[in-house]
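Trainee: here are the coordinates; sequence isn't available:
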């Protein structure tokens, strides 16, 4: 029996593949490589512990590969919150339609378990912070958040209708080595173009929770091992938060730059669909016995160092 990881050549997906291989699992990675990179899992392919099927989930030719799989880790998605406000169709198709096609392939081939990566943005601008999993009402403020919430509903329906089990994880901001987007990547690009001035979207006071990617993967495995309901939903994040200006300060310090001026675009929101304050309650995970070893500031510094080393 083997595991399937959709989006397994991407940022979080490739770290997940690392961990599954380390556990002795055989892994089939399905990735279109439009965002993922083969070299992130090349060593596992060479060792024979992982196979790569270069396919788009919106096309055909991958469904029969699910036969004999024990679990699908469905990470493939369009993760660009900002872009979803400008061109929502790709986000809708790559998130909702692709997830439906994954669930159908599981149903046809009898795959019993799915692990799904959702997002804190399903909560929208929550009035309760830290936000628990049972918070209501869900009012996403981005198309991206709405598509992830729709995927959660589809997965729940398939679990109850067809006897599957699911673990659905609502992530805070996950950061670290191999990340190709987000505030750290954006700041490094901007400072590479002009080391004396940094544009910061919004007022720089946006305050959010960040967690280093290895901690995230560890939490996923822990929850799957300790929760066995038909539908298991968990927040994953740190127990604190950090504002955008402080992230800029850490980056400038790690790049050893001096005299950098910050230019703010203004307003509480960095972009359409932005959530200016976000911290997730992780009490449900803590009740099982897991808690993060790193806070937001430590996670940001590790991620910045990794991103600079990759330049």
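Mentor: Structure's in. What do you need? Since this is a predicted model, take the numbers as computed values, not measurements. Residues are numbered from 1 along each chain as shown.
Trainee: all contacts plus neighbour counts: C-alpha atoms, from now on.
Mentor: Will do.
Trainee: Any idea how many residues pack against residue 181?
Mentor: Other residues lying near residue 181 total 12 when counted by other C-alpha atoms under 10 Å.
Trainee: Next: residue 290.
Mentor: Using other C-alpha under 10 Å, the number of residues around residue 290 comes to 16.
Trainee: Quick one: list the elements packing against the longest helix belonging to the chain.
Mentor: For the chain, the helix that runs over the most residues, judged by DSSP state H, is helix 143-162. Secondary-structure packing of helix 143-162 (3 or more C-alpha pairs under 8 Å, 6 or more residues apart in numbering; DSSP states H and E): helix 81-84, helix 88-92, helix 98-109, strand 113-119, strand 165-171.
Trainee: Kindly reformat these as CSV and extend each row with mean neighbour count and distance to residue 300.
Mentor: Converted to CSV, the helices and strands packed on helix 143-162 look like this (neighbours: other C-alpha atoms under 10 Å; distance: least, C-alpha to C-alpha, whole Å):
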stretch, mean neighbour count, distance to residue 300
helix 81-84, 19, 20
helix 88-92, 17, 27
helix 98-109, 19, 30
strand 113-119, 23, 19
strand 165-171, 24, 15
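Trainee: hang on, the earlier thing: residues of the longest helix of the chain that come out buried?
Mentor: Of all the residues in helix 143-162, those buried under the rule 16 or more other C-alpha atoms under 10 Å are 143-152, 155-156, 158-159.
Trainee: let's bring in a second model and compare:
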């Protein structure tokens, strides 16, 4: 089968593409290689994929409408896994137009490509950020998510709405994935696992917001990849409703560990894996942050027979080991 994976030089994109390649699929990886993340890290991720004969890389920005249309017309993708986006809640406070261009315009060009070229299934990245300050715990896919507390969250909710409209209007099968704090080897330098590990290893203090009294549903990358791979095989179909075929071929799933971890426990897990105690600077909550994320995953398990389960201690140990043994030693 032939796949387009956008954001292939990104964290989740690289791991998902590698899984597809290992299973013998042809993968076209697309990325604009923007400087938001370390270029060396993106080069490392791409090198993992370029070792496969069935992988081809296209450096292209999703906002280039004509080029994206030509790519779809030329390659005849069967399925698309759209993971490219401008990520990060805090960065959206300083560079809002990056999110409009990458997340909204980028989603539009992907939807148009899928619509005009009979793509069998579009799987796209959403985010747990869409739940905002939702007080209903755990977060369910049926919850109202109309009150985002960051522009990043607003763009992700908008992507869900755009995909649903194309599923309804054109019968495009689409599945959105609300990722909950994904971490692991090759992860993002702007996220807590990397920031804390790097600081502790270099004997630098770490900033702990809200005195560590926050909870996150940390989700290990191997679990995420397993979910994405199973979901891309579950193509949604229209359903009968009130005697008519009216419901769009569209699904949304939470991709989380269903086990929120207090920030204090998370820091302790990193300290143990690093073998040293961190100096901590306690700060107030940052704008756009939420106190707790907690994924309800019963719909996910019912659909694919699987849900994330890796413990924070196991996952953090894997990340710290990769950071020390692979990332820090890559130039030695």
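Mentor: Arrived safely, thanks for sending. What you see is a predicted model; the values in this text were computed from it and never measured.
Trainee: picking up where we left off before, would you list the helices and strands packed on helix 143-162 of the first structure in CSV and tack on distance to residue 54 of the first structure?
Mentor: Output for these, formatted as CSV (distance: least, C-alpha to C-alpha, whole Å):
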stretch, distance to residue 54 of the first structure
helix 81-84, 24
helix 88-92, 19
helix 98-109, 15
strand 113-119, 20
strand 165-171, 25
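Trainee: Tell me which of the ones you listed lies nearest to residue 65 of the first structure.
Mentor: Proximity to residue 65 of the first structure (C-alpha to C-alpha) singles out helix 98-109 among those, at 9.0 Å.
Trainee: by how many degrees do that closest one and strand 113-119 diverge?
Mentor: Counting by axes from the mean of the first three to the mean of the last three C-alpha atoms, to 10 degrees, helix 98-109 of the first structure lies at 170 degrees to strand 113-119.
Trainee: what does helix 98-109 of the first structure correspond to over in the second structure?
Mentor: Taken onto the second structure by TM-score structural alignment, helix 98-109 of the first structure occupies residues 106-117 there.
Trainee: so how far is the matching stretch from its chain's centroid?
Mentor: Centroid displacement of stretch 106-117 of the second structure relative to its chain, using C-alpha atoms, centre = their mean, to the nearest Å, is 19 Å.
Trainee: for stretch 313-332 of the second structure, same thing?
Mentor: With C-alpha atoms, centre = their mean, you get 21 Å for stretch 313-332 of the second structure.
Trainee: go on, stretch 88-107 of the first structure?
Mentor: Relative to the chain's own centre, stretch 88-107 of the first structure is displaced by 16 Å; criterion: C-alpha atoms, centre = their mean.
Trainee: if we look at the match of helix 98-109 of the first structure, which residues are touching it?
Mentor: For stretch 106-117 of the second structure, contacts defined as C-alpha atoms under 8 Å, 6 or more residues apart in numbering pick out 62-63, 65, 68-69, 72-73, 76-77, 80, 82, 85, 122, 159, 162-163, 166, 170, 172.
Trainee: Which residue in the second structure aligns with residue 294 of the first structure?
Mentor: For residue 294 of the first structure, the aligned position in the second structure is occupied by residue 310, per TM-score structural alignment.
Trainee: How about the contacts made by that match?
Mentor: By C-alpha under 8 Å, 6+ apart, residue 310 of the second structure lies in contact with 219, 220, 223, 257.
Trainee: hmm, try it at 10 Å
Mentor: Residue 310 of the second structure sits next to 218, 219, 220, 221, 222, 223, 257, 259, 316 when contact means C-alpha atoms under 10 Å, 6 or more residues apart in numbering.
Trainee: which of the residues you listed has the most neighbours?
Mentor: The most crowded member of these, judged by other C-alpha under 10 Å, is residue 218 (31 neighbours).
Trainee: Quick one: map that residue onto the first structure.
Mentor: Aligning on TM-score structural alignment places residue 218 of the second structure opposite residue 210 in the first structure.
Trainee: I'd assumed residue 239 was in contact with its match.
Mentor: Yes: in this structure, residue 210 of the first structure is within contact of residue 239 by C-alpha atoms under 10 Å, at 9.0 Å.
Trainee: Once you drop chain neighbours, what's closest to residue 215 of the first structure?
Mentor: Distance criterion C-alpha to C-alpha, 6 or more residues apart in numbering; nearest residue to residue 215 of the first structure, sequence neighbours excluded, is residue 292 at 6.4 Å.
Trainee: Please apply the same query to residue 56 of the second structure.
Mentor: Of all residues not flanking residue 56 of the second structure in the chain, residue 28 sits nearest, at 4.9 Å (C-alpha to C-alpha, 6+ apart).
Trainee: what's the answer for residue 89 of the second structure, then?
Mentor: residue 152 is the one closest to residue 89 of the second structure (C-alpha to C-alpha, 6+ apart), at 5.6 Å.
Trainee: And residue 306 of the first structure, by the same measure?
Mentor: That would be residue 177: by C-alpha to C-alpha, 6+ apart, it lies 5.1 Å from residue 306 of the first structure.
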